[in-house]
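Participant: Next comes the sequence, and after it the predicted model I'd like to discuss.
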Amino acid sequence: MTLDVPAPSAAALRQRWTAEVWIVLGLSLGQSALYSVVSIVARLTALTPLGEQSTALNVSRSPRPYVDLTYQLLGIAFALVPVALALYLLSADGRSAVRRIGLDGRRPGRDLAVGVGLAALIGLPGLGLYAFGRAIGITVDVQASGLDALWWTVPVLVLSALQNALLEEVVAVGYLMERLDSLRWSPVLMVAASALLRGSYHLYQGFGPFVGNAVMGVVFAEYYRRRRRVMPLVVAHTVLDVVAFVGYALVPAEWRSALGLS
């Protein structure tokens, strides 16, 4: 015996997609954005000026190396769960979510070239904006890697860079743009929402990174809107983070000081 279940109405689908977006963001980057807003308020109301404060990325979680390694790998793995959720939800209609948002390997050479080009386009001005923000006191001192120099440090930093790229580009660009398009948002509002989300979860680093990441968000969201491929964005983001995380320790101390890096 089969039951004829009526197809959901357009209004019901829009309500479901809206709730779905809030749930996905609440489990991932939206949550980070709220914490980041609280963090910047706390920093601004502290006795120490914003420009004299600091934050550390990729920090050690245990003084015991193999315990620390285990924590690092678990953190990376669980941070990718929202990515899996977003892809699963996008495939609910039977279409491959990986192909739908262009996260596949159909164009490796082109995706690599475009990704490296986008990384150069974003990275160099971003470094200058960070240095300018440090100089005028609106950006905190960001220490890109707080891990000790161990045999697994570089591989973990590379994996962390890839995890950041997948989480941010799949959720904040691919998934969000697809869902907002289904909700019939205008292209301008879709790009703005994606860009503001990206900027907001970097607010804990200060206003310079907020502006820089929002601009990056406009470029990446507009590229996705036109090309419907997220893989070049993942490549670009991975390159940027690998340079920041791994290259940080390789920059001479006097250069870091001149750039406003600690």
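Facilitator: Looks like it arrived, so ask away. If you're wondering where the values come from, they're calculated on a predicted model, not measured in any experiment.

Participant: alpha carbons only for contacts and neighbour counts from here, please
Facilitator: OK.

Participant: quick one, helices of the stretch 1-150 of the chain?
Facilitator: 10-26, 29-44, 65-79, 81-90, 97-100, 108-136 (DSSP state H, counting those that start in this stretch).

Participant: mind putting those in TSV, mean neighbour count and distance to Ala165 included?
Facilitator: Formatted as TSV, the helices of the stretch 1-150 of the chain follow (neighbours: other CA atoms under 10 Å; distance: least, CA to CA, whole Å):
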stretch	mean neighbour count	distance to Ala165
helix 10-26	14	16
helix 29-44	17	12
helix 65-79	15	11
helix 81-90	17	10
helix 97-100	18	15
helix 108-136	17	12
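
Participant: let's bring in a second model and compare:
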Amino acid sequence: MTTTDRRTLLTETVLVLGLSLGASAVWSLLSLVRKLTAEAPLSAQTTAMNTSRVPDRPWLDLAYQLADVTLALVPVLLALHLLARDPGPAVPGALGTPGTLVTPGAAHAAGPPHRLMGLDLTRPTRDLLHGTALAAAIGIPGLGLYLGARALDLSTTIAPANLPQVWWAVPVLVLASVQNALLEEVVMVGYLFRRWSQAGWSTVTVVVVSALVRGTYHAYQGFGGFVGNVAMGLLLGWVYTRTRRVMPLVVAHTLLDVVAFVGYAVLADRVGWL
């Protein structure tokens, strides 16, 4: 591959990130700077997520929420569209080695891009089990990290769900969880791992850079959110290099967000330490 080809691939990834999670990373860093320069310490500040747009008009509020979920999936479709234009994918190699371009005729190169990254329902039981195990491995220590970071004034207090008491609140929170999982795992793993591997990056570099970007767009939560999501990105990236399947990652991410969003909505008024 020529230098021009590599530059084109990397430029494409910058543009896709600039339209999605890269832009979120910029806003997240600015939010962190604002919170660090405020008079109140980080632990005394609250980061509100999944907030109401027009709480006095529930049906219009629902329309806003559904529009947010739907439009956030456009970068996922864009990434899949761009991958579908390839003559053949690059498959990340073993840790420490660059990805290798394969020909369109190779057995593992056949099929649409969502199949190539394992975003399908061909292994539902295995993906569900693997995803649930990943969610437990991430969520339990992640909760401890959050509580510890807040105690050390390294994290804001996070309020994951702030919708009014309406019938559609829980379904919207579940949809938001699925949207977050698809956006982050398809773009940050399925798409970027292939593109950066095609550009000649080693698998270690791909995993680490993806994890750092993941941590950066969660930095609005504080340093705990950054560290926790970098660790999550490293684990999920490593799993993907072993399985070549995004679906278990999507399952794990969805479960984590559903527990955080819906759990907070149900327990916030009953559990003081949240």
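Facilitator: Alright, I've got the coordinates. None of the values given here were measured: they were computed from a predicted structure.

Participant: Would you convert the helices of the stretch 1-150 of structure 1 into CSV that also reports distance to Leu57 of structure 1?
Facilitator: What follows is the helices of the stretch 1-150 of structure 1, written out as CSV (distance: least, CA to CA, whole Å):
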stretch, distance to Leu57 of structure 1
helix 10-26, 22
helix 29-44, 14
helix 65-79, 12
helix 81-90, 20
helix 97-100, 29
helix 108-136, 16
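
Participant: Translate Ser197 of structure 2 into the numbering of structure 1.
Facilitator: Per TM-score structural alignment, the equivalent position to Ser197 of structure 2 in structure 1 is Asp181.

Participant: Run a quick neighbour tally on that match.
Facilitator: Using other CA atoms under 10 Å, Asp181 of structure 1 has 15 other residues around it.

Participant: Would you enumerate the residues in contact with the most centrally placed residue in structure 1?
Facilitator: Among the residues of structure 1, the one closest to the centroid is Glu168, at 3.2 Å (CA atoms, centre = their mean). Going by CA atoms under 8 Å, 6 or more residues apart in numbering, Glu168 of structure 1 touches Leu29, Arg198.

Participant: Give me the aligned partner of it over in structure 2.
Facilitator: Counting by TM-score structural alignment, the partner of Glu168 of structure 1 is Glu184.

Participant: Ile138 of structure 1 too?
Facilitator: So Ile138 of structure 1 corresponds to Leu154, using TM-score structural alignment.

Participant: Likewise for Glu20 of structure 1?
Facilitator: Using TM-score structural alignment, Glu20 of structure 1 pairs with Glu12 in structure 2.

Participant: got it, and Leu85 of structure 1?
Facilitator: Counting by TM-score structural alignment, Leu85 of structure 1 lines up with Leu78 in structure 2.

Participant: For its match, which non-adjacent residue is spatially closest?
Facilitator: Closest residue to Leu78 of structure 2 apart from its sequence neighbours, by CA to CA, 6 or more residues apart in numbering: Val16 at 7.8 Å.

Participant: ok, that neighbour - contacts?
Facilitator: By CA under 8 Å, 6+ apart, the neighbours of Val16 of structure 2 are Gly22, Pro75, Leu78, Ala79.

Participant: Map the first one onto structure 1.
Facilitator: Per TM-score structural alignment, the equivalent position to Gly22 of structure 2 in structure 1 is Gly30.

Participant: separation between that match and Ala195 of structure 1?
Facilitator: 13 Å (CA to CA, to the nearest Å).

Participant: now Asn164 of structure 1
Facilitator: From Asn164 of structure 1 to Ala195 of structure 1 the distance is 16 Å (CA to CA).

Participant: ok, the two, which is more surrounded?
Facilitator: More crowded of Asn164 of structure 1 and Ala195, by other CA under 10 Å: Ala195, with 25 against 19.
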